[in-house]
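S.K.: For reference, the sequence and a predicted model appear below.
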Amino acid sequence: MVHVTSRIFVSLIVLLSLTFSSCNRQSDDTSRHTAYVAFAGSLAVVNDQEVGPAFSHATGYGYQSHAGGSFGVANLILSQEISPNVFESVGLAPIAKLDPRFTTWAIGFATQPLVVAYSPQGPFSAKLKAIADGKLPFSTLFTIMAQPGFHLGRTNPETDPQGQAFIIMLKLAVQRYHLSPTLMTSILGHDDNPEQIFAETALVSRLQAGQLDAASAFLPQALQNHLHYLTLPDEINLGNPTMADIYATQGVTLKQGRQVGTPLVLYVCPVKGTPSPEAGLSFIRYLLSPAGKALYQKNGYQLIKPRIVGGTQSLPADIYAELLQ
């Protein structure tokens, strides 16, 4: 009886081992055929709802994603807490943190200008709409945001380029409209004011719920979520690459150093040493194809002439050929 029981026990162990081994092989096979794309939170809608599914349908590769502030995502890659094979960033600085250990080239392909989204039900909504309609001077926006009781939302400048851009935008506005420098303090309190800082995905829901009077946003976010928003002039919206010299006149001091104003260009790069590099490169190739760029344009992003960082000799030949089309 003991002998029979022992044989049954051994058989169960073998069966469980084979099952576990099979699951591991399936998991490995999945990771080898999946584009794991990490990106700035503002890209979640276009990637998860449009580009990712279209890419999988066109190529047969799987798709998974991780969204967060661009600098926060870069730090997760550096610490190897996540292992994506593609990284999309707002601005080049987060990607520069990965060079050369995790990547050696990147391509800029679109911009997303900053806007100020606002609640249509709030106590300040009538004046904000009047500014949007051109019935009040645009500079009035900043005096309204400085009023007591105005509830403003923005992202963390230490981890998110949008949070940095919003502060730099205000400094550019003070410069452009000859406003009092003390207005910055009245609007922000201080750069890392916890009463104003929220996760990028939480800003939209809080604004829609009427918990905020206004919030920072990128133009595609405002369009995708059907938000009311104020279009900012090119001189302060950080969305026009030809105005880089103007943007560079202002900056924000962070724990990791000073960040100078730069155009809000979207960059994509591969991440080395991660599963399925072929699937990652296939995603980049699709993203930069006419079909991929059309989906970005449809979602409010403004396409630009590709910007190659790292030199053309670093790019795979087929991706470089895609850029020449």
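M.R.: It's in.
S.K.: use CA for all of it now, contacts and neighbours both
M.R.: Noted.
S.K.: so what's Lys305 up against?
M.R.: Counting by CA atoms under 8 Å, 6 or more residues apart in numbering, Lys305 touches Phe109.
S.K.: and it, that one's in a helix?
M.R.: No - with DSSP: H, G, I helix; E, B strand; the rest coil as the criterion, Lys305 is located in strand rather than a helix.
S.K.: What separation is there between it and Ile187?
M.R.: Distance, Lys305 to Ile187, using CA to CA, to the nearest Å: 36 Å.
S.K.: Repeat that for Ile13.
M.R.: When distance is defined by CA to CA, Ile13 is 65 Å away from Ile187.
S.K.: Looking at the two, which one has more neighbours?
M.R.: Ile187 (20 against 12; other CA atoms under 10 Å).
S.K.: let's bring in a second one:
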Amino acid sequence: MINVLRFFCFFIINICLSISCNNRSRQNENYSDTLYILHAGSFSVPLQWIKDSFQNHYPYIKICAEACGSKQCIRNIIDLQRKCDVFISADKKLIDSMLVPHYADSSYFLMSNEMVIAYNNQSKYAQNITKKNWYQILSKDDVCLTFSDPSSDPCGARVLSVITLSIDYYKEPMLYKKILGKDNIIIRSKEVDVLTLLDLNEADYTIIYKSVAIQHQLNYISLPDSINLSNFKLADWYKQHFIQYKQSDGTIKRERIEPIEYGYTNLKTSKHSESVKKFLRFMRSTPVKSILEKTGHKL
């Protein structure tokens, strides 16, 4: 029953947060301006809090927010020319490499995060998994792991990073194949689909951001800094390692592993410069920092 209620609440929240303002040509008569924000799915909950707080200060500015994987957001901006004033990415370097300088002038650091092993009470071996044996549990043939698609979502690429770093950290050369080479791995394009599988007990575990596990009241196992991608002092260690995955066009992408950095930017095509300036200034404010900390992020 708890899982059903949590899934229902989660479903309703994401319906609200993913609204892209279908009637964009109409604006509520109480608003004088509208900001369109595309953002990483993992930022949905804090953005709702930020949106509410911002509109308390600027009630005449309406915010329309749409969530999907950060890489998909960028494709929507570039390929589909989706209306967007501000983009919030789970990976700052995506902004730097794909949007700057043609679509945006620069990017801004927002926060960090860390990767954890998340599960619920019905997950196989939920009573046995620990910080010391999590990789052995995930290697079991009857355990189903789910995560987001690395080609559309940075979180999916970071799952591969965690496993890759774990090979050296635990001195388990076959770990990648043991965990990711099984037939029952489930990969979904969006984080919401991954969490749904977990809530419906169609998957046992996922590797996901700590903030998301906290926000959705999941059980989770914390990982050592050497593999959880949260410690900037270990950046040199992370960067010694690489991951590979197939992109949507069939080509193989090779990426250096780096610490988690969320970032945001304003788009050059925005026609709401004054409202954008107010929002960007608000994103650097104390209330936003407080919201990020309360929702499980690292500043």
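M.R.: Alright, I've got the coordinates. Small disclaimer: the values here were computed from a predicted structure and weren't measured.
S.K.: So after superposing, what's the score?
M.R.: Scored against TM-score structural alignment, normalised by the length of the second structure, the superposed chains reach a TM-score of 0.84; 269 aligned residues with a CA RMSD of 2.2 Å.
S.K.: Could you report the distance from Lys239 of the second structure to Leu110 of the second structure?
M.R.: Remark: distance between Lys239 of the second structure and Leu110 of the second structure (CA to CA) = 21 Å.
S.K.: In this structure Leu254 of the first structure contacts Asp160, no?
M.R.: No - using CA atoms under 8 Å, Leu254 of the first structure makes no contact with Asp160, being 11.3 Å away.
S.K.: quick one: the helices in the stretch 201-325 of the first structure?
M.R.: Using DSSP state H, counting those that start in this stretch, the helices of the stretch 201-325 of the first structure run over 219-224, 234-237, 244-247, 277-287, 290-298, 317-323.
S.K.: distance from the second one to the second structure after superposition?
M.R.: Between helix 234-237 of the first structure and the corresponding residues of the second structure, superposition yields a mean separation of 0.6 Å, by mean CA distance after the TM-score superposition for the first structure.
S.K.: Near Ile319 of the first structure, how many other residues are there?
M.R.: As a burial measure, Ile319 of the first structure scores 17 neighbours (other CA under 10 Å).
S.K.: Am I right that Ala106 of the first structure is in contact with Leu266?
M.R.: No - in terms of CA under 8 Å, Ala106 of the first structure does not count as a neighbour of Leu266; the distance is 10.0 Å.
S.K.: Quickly note the distance from the residue nearest the centre of the second structure to Lys246 of the second structure.
M.R.: Ranked by distance to the mean C-alpha position of the second structure (CA atoms, centre = their mean), the top residue is Ser42 at 3.6 Å. For Ser42 of the second structure, the distance to Lys246 of the second structure (CA to CA) stands at 22 Å.
S.K.: now swap in Tyr169 of the second structure and tell me
M.R.: Counting by CA to CA, the gap from Tyr169 of the second structure to Lys246 of the second structure is 25 Å.
S.K.: Please apply the same query to Ser161 of the second structure.
M.R.: Taken as CA to CA, the span from Ser161 of the second structure to Lys246 of the second structure is 15 Å.
S.K.: which residue in the second structure lines up with Asn299 of the first structure?
M.R.: Counting by TM-score structural alignment, Asn299 of the first structure corresponds to Thr295 in the second structure.
S.K.: same check, this time on Met184 of the first structure
M.R.: Looks like Met184 of the first structure aligns to Tyr176 there (TM-score structural alignment).
S.K.: Not counting residues beside it along the chain, what's closest to its match?
M.R.: Nearest non-adjacent residue to Tyr176 of the second structure, counting by CA to CA, 6 or more residues apart in numbering: Ile163, 6.1 Å away.
S.K.: what's the answer for Asn266 of the second structure, then?
M.R.: Counting by CA to CA, 6+ apart, the residue nearest Asn266 of the second structure is Val86, at 4.4 Å.
S.K.: Distance of the closest residue to Gly296 of the second structure other than its chain neighbours relative to Phe43 of the second structure?
M.R.: Nearest residue to Gly296 of the second structure, sequence neighbours excluded (CA to CA, 6+ apart): Ser211, at 4.3 Å. For Ser211 of the second structure, the distance to Phe43 of the second structure equals 9 Å [CA to CA].
S.K.: Which one of these two is surrounded by more residues?
M.R.: Ser211 (25 against 21).
S.K.: pretty sure the more buried one contacts Leu292?
M.R.: No - between Ser211 of the second structure and Leu292 there is no contact under CA under 8 Å: 9.1 Å.
S.K.: Next, count neighbours for Gly210 of the first structure.
M.R.: Residues within reach of Gly210 of the first structure, counting by other CA under 10 Å, total 15.
S.K.: same deal with the one 4 residues further on?
M.R.: Counted by other CA under 10 Å, the residues lying close to Ala214 of the first structure total 30.
S.K.: Quick check: it touching Val116?
M.R.: Yes - contact status for Ala214 of the first structure versus Val116: in contact at 6.6 Å, counting by CA under 8 Å.
S.K.: Could you check how many residues crowd around the equivalent of Ser276 of the first structure over in the second structure?
M.R.: Structural alignment places Ser276 of the first structure opposite His272 in the second structure (criterion: TM-score structural alignment). For His272 of the second structure, the neighbour count with other CA under 10 Å is 13.
S.K.: from what I can see His272 of the second structure touches Asp85, true?
M.R.: Yes - under the criterion of CA under 8 Å, His272 of the second structure makes contact with Asp85 at 7.4 Å.
S.K.: list residues touching both of these two?
M.R.: Joint contacts of His272 of the second structure and Asp85 (CA under 8 Å, 6+ apart) are Leu35.
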